[in-house]
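Asker: Predicted model, plus sequence, below.
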Amino acid sequence: QRTKTFRTRKDARAWLTTTRSKVDRGNYVRPGKETVDTHLDSWLESKRLAGKRPATMRCYADALRPVRTLLGTKPLQALKAEDVETVKAAMLNGTARRIGTEGKSLSARTVNLMLGTLRQALDQAVRRGKVIRNVAALVDHAAGEARPGAAWSPAEAAAFKAVAGWDRLHAAWLFTCCGLRRGEVLGLEWDRDVDLDGATVTVTVSRTSVGGEIVEGPPKTRRGARTLPLDAAMVAALRRLRQRQSEERLAAGPAYEGSEGKVVVDEIGRPPRPEWYSDMFAKIARQAEVPVIRLHDARHTSVTIMRSLGIAAHVVAAWHGHDEAVMARTYTHTYLDEMRYAAQRLADNS
């Protein structure tokens, strides 16, 4: 039981009337001392328990870091829209920057990621009766959102693949050009995922880097776990890579470390770090004299090429393992024959 003291009976009656009115309207919140930091810890833990991937959890934590730095000790119930505006302004003028050139503003995309994540966290506070309203929802997004990712033309994609054909990991680059995510390519294993006789590859594991540590887990979305057909060129490239790895294993002897059977390994069987794979992608792009786009934009390229070829939208989405919510709103069942057709059209036109 809590008690509250007032100077006069009139003050007490006024408080009681106001409180009863708030209760009747459903917007009464019992006073609390929880800080912004404490609530964000609670929200992050609820996301972890809900099964969010380590990479997603890291994104949440990074997005909220400016909020914690500037507002972490502030009582949650005292948080105002003006406070969130202060964080937004500090990010845009560079005073909230943790790394890089001091005073250089953070991008609108980074600011909006902070706002979106904070809104999610404060939505939970509203639902749990900690605060009356979500003050982050009262703050406008930063203008100047980053432009969508770039994409190669079919000719540029073909030029990249021509140069990549001379690389030891030619098969891996073909997977990248066909729209597999970086983590999906690096997570592939010969015995578990690759069926050369059946000409299919199954995406079951994603290998990513989170905070400098290598993490293996399920694909990014439920739709990310998928089986894709392989065209003849991809099967041939995979057979060459497996033969080469067998020769490297014999040459290295006891020094060979490839016990996991990963498809993408170095000459002594060690899986590369994801960052190295991205660096090699950029190196081959420069050698091919094509624009050095982000590795993830190779995925955007394959989507663009497939759509330009008239391949059905639901096939393109299923091929790339798009988010299940998008699939449910837009697409229907995809048949393996349609996927094989998509694979061949993509191979013939890039």
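Answerer: Alright, I've got the coordinates.
Asker: Please count neighbours and contacts with C-alpha atoms only from this point.
Answerer: Noted.
Asker: The stretch 101-250 of the chain: strands as residue ranges?
Answerer: 194-195, 200-203, 206-210, 213-217, 226-229 (DSSP state E, counting those that start in this stretch).
Asker: Turn those strands into TSV, columns for mean neighbour count and distance to Ser46.
Answerer: Compiled in TSV, the strands of the stretch 101-250 of the chain are given as follows (neighbours: other Cα atoms under 10 Å; distance: least, Cα to Cα, whole Å):
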stretch	mean neighbour count	distance to Ser46
strand 194-195	18	36
strand 200-203	20	28
strand 206-210	19	19
strand 213-217	13	19
strand 226-229	18	28
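Asker: Ok, which of those comes nearest Arg286?
Answerer: strand 206-210 (24.4 Å; Cα to Cα).
Asker: other SSEs contacting that closest one?
Answerer: helix 54-71, helix 182-186, strand 213-217, helix 274-287 (3 or more Cα pairs under 8 Å, 6 or more residues apart in numbering; DSSP states H and E).
Asker: Between these, which one is closest to Ala343.
Answerer: Closest to Ala343 of the helices and strands packed on strand 206-210 is helix 182-186 (Cα to Cα; 16.6 Å).
Asker: one step back: how about the strands of the stretch 101-250 of the chain in JSON lines, adding distance to Arg168?
Answerer: Compiled in JSON lines, the strands of the stretch 101-250 of the chain are given as follows (distance: least, Cα to Cα, whole Å):
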{"stretch": "strand 194-195", "distance to Arg168": "18"}
{"stretch": "strand 200-203", "distance to Arg168": "19"}
{"stretch": "strand 206-210", "distance to Arg168": "20"}
{"stretch": "strand 213-217", "distance to Arg168": "23"}
{"stretch": "strand 226-229", "distance to Arg168": "22"}
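Asker: right, so of those, which gets closest to Ile305?
Answerer: Of the strands of the stretch 101-250 of the chain, nearest to Ile305 by Cα to Cα is strand 226-229, at 17.2 Å.
Asker: hang on, the earlier thing: Ser308 is nearest to which of the strands of the stretch 101-250 of the chain?
Answerer: Once the strands of the stretch 101-250 of the chain are compared by Cα to Cα, strand 226-229 is nearest, at 20.1 Å.
Asker: Below is structure B, check it against A:
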Amino acid sequence: MMARRANGEGSIYRRKDGRYEAALYVFTPSGKRKRFRIYGKRRVEVAEKLAEAKVDLIQGIPTAERTWKLGEYLDHWLETVVQPSRRPTTYVRYEGVVRIHLKPGLGNYSLRKLSVQVVQFFVNQQIEAGCSIRTAQVMRAVLRAALNRAKREELVGRNVAELVELPGYRKGAITPWTVGEARQFLQAATGDSLYPLFILLLVYGLRVGESVGLRWSDINLDRLIFQTRQQIQRVAGALRVGPVKTQAGERDFPLLPAARDELLKCRAKQLEARREAGEAWQGTDDAHELVFTTRTGNPIEPRNVARSFQRICARHGIRRTKLHHTKHFTGTLLKDFGASVKDAQIILGHSNVSTTLQIYTHGTAEAQRDVLTKVGVALLSQQTDDRAKERGRHSAGRCRQLLPSNSKIVDRITSFLSGSSDWDRTSDLRLMRSTGDTVFDRSTEVKLVTKRVTRQWMLGAVAVSVAVKRR
């Protein structure tokens, strides 16, 4: 008679339909104890799955209360995690990636059975079908975030998306405006109703949503300061007012006199538009009124700001760039003007200084030329001065006008160049020399001959001394 199995060992038996079934008591993520059942066509297959479930039970890994498919879990993750805790724009972006890419390709796979090979094959197929590498990176990032949550909920043992490899991705080079191009744009936009907004973008590096979300209550015209506390974005087909992108985006700025004057003009135009609109005015009509509004008091569409920006550039022949790249211009200008990295980070509203350095700060040809010129002066100027002095000494040796005009000097110099002092042209062929040679060359030759004769004399003296001692 077989001994009775102990609690927790599980049992395997054959069903009436011919399949095998295993049963085991396990704990769920909610802490409840439930009977977990495993099915399979072969007893060996069921036994292996039962052994895996026992290992999880011993290690304290709970068993999911239901069998999740990846598509079902992604919808659950978007609804219960992303939507309540992330910005609306983030939710819209994640939802689009899940709906368009992940669910059609991977949605029917079991969450627990999802493997690195399956995800890698899916990503490779997407790239071969024409998907950009950047889009593939976004897909992997969204899937990785969802599986990280599943891992925290102890639904999976590892995050397979972290092990997927992708080709390298190179961002397109960004060439910010020069100061001249920015000045040209501001001069061209002087008569535009959004001219004060363009000043805020170029001078302070504000985001477009922060600019259109600026309220009169955020501006202190007496103390000459203003602050950014909210932004306006279009999300899911509607304009929404929300907090700034990050906590670092909540910052205070000194209000420059030129900006203050333009804002005062903007205030006067808004009051006039409000009187003309009358009851049709849609604004708040209080201190929380937006600074930049339409003729009826509605918020300005951020995309309309971009359209006005591009229209001005095209009309006046200014090099076209994206509106967001004005922030790159401000970051680069702060660097060129010697602002510290910390100050630039605060002005641009970045949470991490690496974002300021690696993304929004660019090198310029003028700044590189200036600094390399300084390096060249520091390293090469001394050598240049030394060569100039050496040339000056040689020139002084060759110039007769700088030498004393006495008979001995003249006789010594002319004897080398023109022959003996007793003849107009010497008859001694050994004294005949080309007048093209310099005094410096001749003096060097004399020194060499003198050294050679002196060496020979010393060797002769030593030989004579040795011979005398031997006697």
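Answerer: Cool, the structure landed. Model, not experiment: these values are computed from the prediction.
Asker: Tell me how the two chains score on TM-score.
Answerer: Scored against TM-score structural alignment, normalised by the length of structure 1, the superposed chains reach a TM-score of 0.81; 318 aligned residues with a Cα RMSD of 2.9 Å.
Asker: returning to that earlier point: quick check: which of the helices and strands packed on strand 206-210 of structure 1 is buried the most?
Answerer: Comparing those on average neighbours per residue, with mean count of other Cα atoms under 10 Å, the densest one is helix 182-186 at a mean of 24.
Asker: That helix aligns to what range in structure 2?
Answerer: Mapped onto structure 2 using TM-score structural alignment, helix 182-186 of structure 1 covers residues 208-212.
Asker: Centre of the chain to that stretch, how far?
Answerer: Here stretch 208-212 of structure 2 is found 22 Å from its chain centre; the criterion is Cα atoms, centre = their mean, to the nearest Å.
Asker: now do stretch 39-53 of structure 2
Answerer: For stretch 39-53 of structure 2, the distance to the chain centre is 51 Å (Cα atoms, centre = their mean).
Asker: Could you pull up the residues touching the residue most central in space within structure 1?
Answerer: Taking Cα atoms, centre = their mean, the centroid of structure 1 lies closest to Thr56, which sits 6.4 Å from it. By Cα atoms under 8 Å, 6 or more residues apart in numbering, no residues touch Thr56 of structure 1.
Asker: One more: Ser115 of structure 2?
Answerer: Ser115 of structure 2 neighbours (Cα under 8 Å, 6+ apart): Val160.
Asker: any idea what Asp75 of structure 2 aligns with in structure 1?
Answerer: Counting by TM-score structural alignment, Asp75 of structure 2 corresponds to Asp41 in structure 1.
Asker: now that match: how far from Gly129 of structure 1?
Answerer: Noted for Asp41 of structure 1: a distance of 17 Å to Gly129 of structure 1, by Cα to Cα, to the nearest Å.
Asker: equivalent range in structure 1 for the lengthiest helix in structure 2?
Answerer: Taking DSSP state H as the criterion, structure 2 has its longest helix at helix 365-398. Helix 365-398 of structure 2 corresponds to no residues in structure 1, going by TM-score structural alignment.
Asker: Can you give me the neighbour number for the residue nearest to Ile61 of structure 2 when sequence neighbours are not counted?
Answerer: Distances taken as Cα to Cα, 6 or more residues apart in numbering put Glu154 closest to Ile61 of structure 2, at 6.9 Å, once the chain neighbours are dropped. Glu154 of structure 2: 16 surrounding residues under other Cα atoms under 10 Å.
Asker: How about the secondary structure of the equivalent of Arg307 of structure 1 over in structure 2?
Answerer: By TM-score structural alignment, Arg307 of structure 1 lines up with Lys335 in structure 2. Applying DSSP: H, G, I helix; E, B strand; the rest coil to Lys335 of structure 2 yields a three-state assignment of helix.
Asker: picking up where we left off before, out of the strands of the stretch 101-250 of structure 1, which is closest to Arg65 of structure 1?
Answerer: strand 206-210 (16.2 Å).
Asker: Contacts only, for the residue nearest to Ile61 of structure 2.
Answerer: 29, 61-64.
Asker: ok, now Arg286 of structure 1?
Answerer: Contacts of Arg286 of structure 1 by Cα under 8 Å, 6+ apart are Val292.
Asker: Could you check how far it is from Cys177 of structure 1?
Answerer: Taking Cα to Cα, one finds Arg286 of structure 1 at 16 Å from Cys177 of structure 1.
Asker: and if you look at Met280 of structure 1?
Answerer: Met280 of structure 1 is 14 Å from Cys177 of structure 1, by Cα to Cα.
Asker: Neighbours of the equivalent of Val119 of structure 2 over in structure 1, how many?
Answerer: Residue pairing (TM-score structural alignment): Val119 of structure 2 is matched to Val84 of structure 1. Val84 of structure 1 has 22 neighbouring residues, counting by other Cα under 10 Å.
Asker: what about Val84 of structure 1, which helix or strand?
Answerer: helix 81-92 (DSSP states H and E).
Asker: what angle separates that helix from helix 54-71?
Answerer: Helix 81-92 of structure 1 and helix 54-71 are oriented at 110 degrees to each other (axes from the mean of the first three to the mean of the last three Cα atoms, to 10 degrees).
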